[in-house]
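Chemist: Pasted the sequence and its predicted model underneath.
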Amino acid sequence: MTKNKGLNILLEIVGCFISAAGVYSFAVAAEVPVTGIAGISAILYRLFDVPMGLSNVLINIPIILFSYKLLGRSFFVRSLRCMILFAVFTDYLLPVLPVYTGNRMLATLCGGVVVGIGDALIYMQNSSTGGLDFITMAIKAKRPHLPFGNITFGAALAVILFNGAVFRDVDSIIYGLLFNFISAAVINKMMFGFSSSMLALIITDDGKAACDEIDRVAERGSTILQGRGGYEGSPKDVVLCACSNKQLYEIEHAMQTLDPGCFIIMLQSNEVHGEGFRQLKLGKSES
């Protein structure tokens, strides 16, 4: 999310159009189930020809009322805007545009990528198109200890299985799971993969030499912390350095040469979204 409100709204519009195109022009056209309220709307559309955008808005009304207090006014307003945009694109613009009518597997792959790109643009503006996004975020706000991925996966699986049961199409369950997996992977890559940075923690006997070597190979500054072994109480230097993936590889290789017995911890951070650091590797470097 940028500081430019006009740009944020523009990105919301683009994201909603791309996401709606992925659902309507690929998934629905190829009878591939999608998740969330959009998936339920797609089922109603196929069974009773109910406009997807309209049903999406109507189903979302009680969900919005349920989650409004938990998620706040700003998020509600942005999500309501995206929900209306998604409905307009789905019911009025995309029906007059060509849809993909080729191979079902190709529709699944392309649709998953397209929806992932669209949804990522929406989420990056701290918004959503409503539906299960509201429910899962509300549950997370109420029960922060619950794994967010488990909540979303469970909800997604329920809609996909329901679609397969209604239309007696076992293959659609497989296509739906693949579609959902691809879109989630694209969302994660767009939101976190391009903005991630690395943090190296190097436990060594000579922190100054390690800092000099890091500066030589990666031109990165580093910090030395004083540590002490918990068993023997021997003093150790803990060197911290934030860097890119490529620089981390160069630093690790340099440390292996400088001090084969050093202990290296590698962490990955999603700085833009404040997700903290995730441990990637823990152990002695090998020469």
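Modeler: Received, thanks.
Chemist: okay, CA-based contacts and neighbour counts for the rest of this
Modeler: Fine.
Chemist: Checking the most centrally placed residue in the chain next. Helix, strand or coil?
Modeler: Within the chain, the residue whose C-alpha comes closest to the C-alpha centroid is Asn188; the distance, by Cα atoms, centre = their mean, is 3.0 Å. Of the three states, Asn188 takes helix under DSSP: H, G, I helix; E, B strand; the rest coil.
Chemist: Contacts only, for it.
Modeler: Shown in contact with Asn188 (Cα atoms under 8 Å, 6 or more residues apart in numbering): Ala120.
Chemist: Gln256 and Glu250: what is the separation?
Modeler: Here the criterion is Cα to Cα, to the nearest Å. By it, Gln256 lies 10 Å from Glu250.
Chemist: this is the comparison structure:
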Amino acid sequence: MNTYKMTGYLKTILPILLGTAIYAFGILFFIIPNHLMEGGVTGVTILLKYAFGLSPSLTNLLLNIPLFLLGWKVLGGRQIIYTGIGIASLSLFLWIFEKMIHLGWIVPFETDFILATLYAGVTLGSGLGIVFRFGGTTGGSDIIARILGRKYSFSMGQVILTIDIAIIGLSLLYVDKENILYTLVAVFIASKVIDFIQEGAYSAKAFTIISDHAPEIADIITKDMERGVTLIPAIGAYSKQAKYMAYCIVSRQEIRRINEIAKKVDPRAFIIISDVNDVHGEGFREDK
């Protein structure tokens, strides 16, 4: 592997490690000490901690391994590798912070419920936002959502929301109603922080790429990312030369990858990124 590729991988992997470290810190420093909850598989690990005293680092790894293997088989591709890194690093940092708390090196925050809720939302949102921005995930419901989206055309948002509601609802057996209300505040704050870090409040972005190599860029996007691309004939007003514009819709997690592809093929490509309020079609929402 050459130095250029290694540097590229490190620029993606290191931020994912940072993001999972922040996320793990928020779970063990703010969420669990104050008996709050979280959605997804992480929520299940927290629930198992409350119910049976099981270590979140261990249960997170055990629950995500079969999901990762299923995702590898069904989805494949580079992103599932980054998901594996996210799963492993989250479990590792959960274990590290568990040990640090046990040894008394850090003391969980339990003095103010409102502040704990606010900082829980900020830390969890910051951690996940960094992970998502660099193309990774922490596994769990994200893998399930991607699989169901491909197999049955459900949107990722619908699947993740359904899973989160089910897990938080189940937590009522072990968590006070007041704590659940605080949890909803933390989840809301986390979602806003994720949007802020992702530099956009919408679920999708529209790319218009104007380049002399637009067909080549479109072929790579179609092959590597399995996203549909439309080639639009155009004529440069100044040069009077005919060329193509590549137009495609992608999720926020794929913004960085699209930019990389376009700039690698044509460093002089003119790229326009637009907000998309709603998307209907294959890979997004599909009307029955």
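Modeler: Cool, the structure landed. Please read all numbers here as calculations on a predicted model, not as lab measurements.
Chemist: Neighbour count: Gln256 and Glu250 of the first structure, which is higher?
Modeler: Gln256 (17 against 14; other Cα atoms under 10 Å).
Chemist: That one belongs to a helix?
Modeler: Yes - assessed with three-state DSSP, Gln256 of the first structure lies in a helix.
Chemist: Quick check: closest non-adjacent residue to Lys235 of the first structure.
Modeler: Just so we're on the same page, residue 235 of the first structure is Pro rather than Lys. Nearest non-adjacent residue to Pro235 of the first structure, counting by Cα to Cα, 6 or more residues apart in numbering: Arg228, 4.4 Å away.
Chemist: residue in the second structure matching the one you found?
Modeler: Arg228 of the first structure maps onto no residue in the second structure, with residues paired by TM-score structural alignment.
Chemist: Which residue in the second structure occupies the aligned position of Leu44 of the first structure?
Modeler: For Leu44 of the first structure, the residue aligned by TM-score structural alignment is Leu48.
Chemist: My guess is that match contacts Leu54. True?
Modeler: Yes - with contacts counted by Cα atoms under 8 Å, Leu48 of the second structure reaches Leu54, the gap being 5.9 Å.
Chemist: Between the two, which is the more surrounded one?
Modeler: Using other Cα under 10 Å as the criterion, Leu48 of the second structure and Leu54 rank with Leu48 on top: 17 against 14.
Chemist: What segments of the stretch 101-250 of the first structure are helices?
Modeler: Per DSSP state H, counting those that start in this stretch, the stretch 101-250 of the first structure carries helices over the ranges 104-123, 132-142, 148-167, 170-188, 207-218, 245-258.
Chemist: hey, which of the ones you listed is tucked in deepest?
Modeler: Counting by mean count of other Cα atoms under 10 Å, helix 104-123 has the highest mean neighbour count of the helices of the stretch 101-250 of the first structure, with a mean of 24.
Chemist: Where in the second structure does that helix fall?
Modeler: Using TM-score structural alignment, helix 104-123 of the first structure lines up with residues 113-132 of the second structure.
Chemist: re earlier: can I get the helices of the stretch 101-250 of the first structure in TSV with distance to Ser195 of the first structure?
Modeler: Below are those laid out as TSV (distance: least, Cα to Cα, whole Å):
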stretch	distance to Ser195 of the first structure
helix 104-123	13
helix 132-142	23
helix 148-167	20
helix 170-188	11
helix 207-218	19
helix 245-258	11
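Chemist: Report the contact partners of the aligned partner of Leu172 of the second structure in the first structure.
Modeler: Alignment note: Leu172 of the second structure maps to Gly164 in the first structure; criterion TM-score structural alignment. Gly164 of the first structure sits next to Val170, Asp171, Ser172, Ile173 when contact means Cα under 8 Å, 6+ apart.
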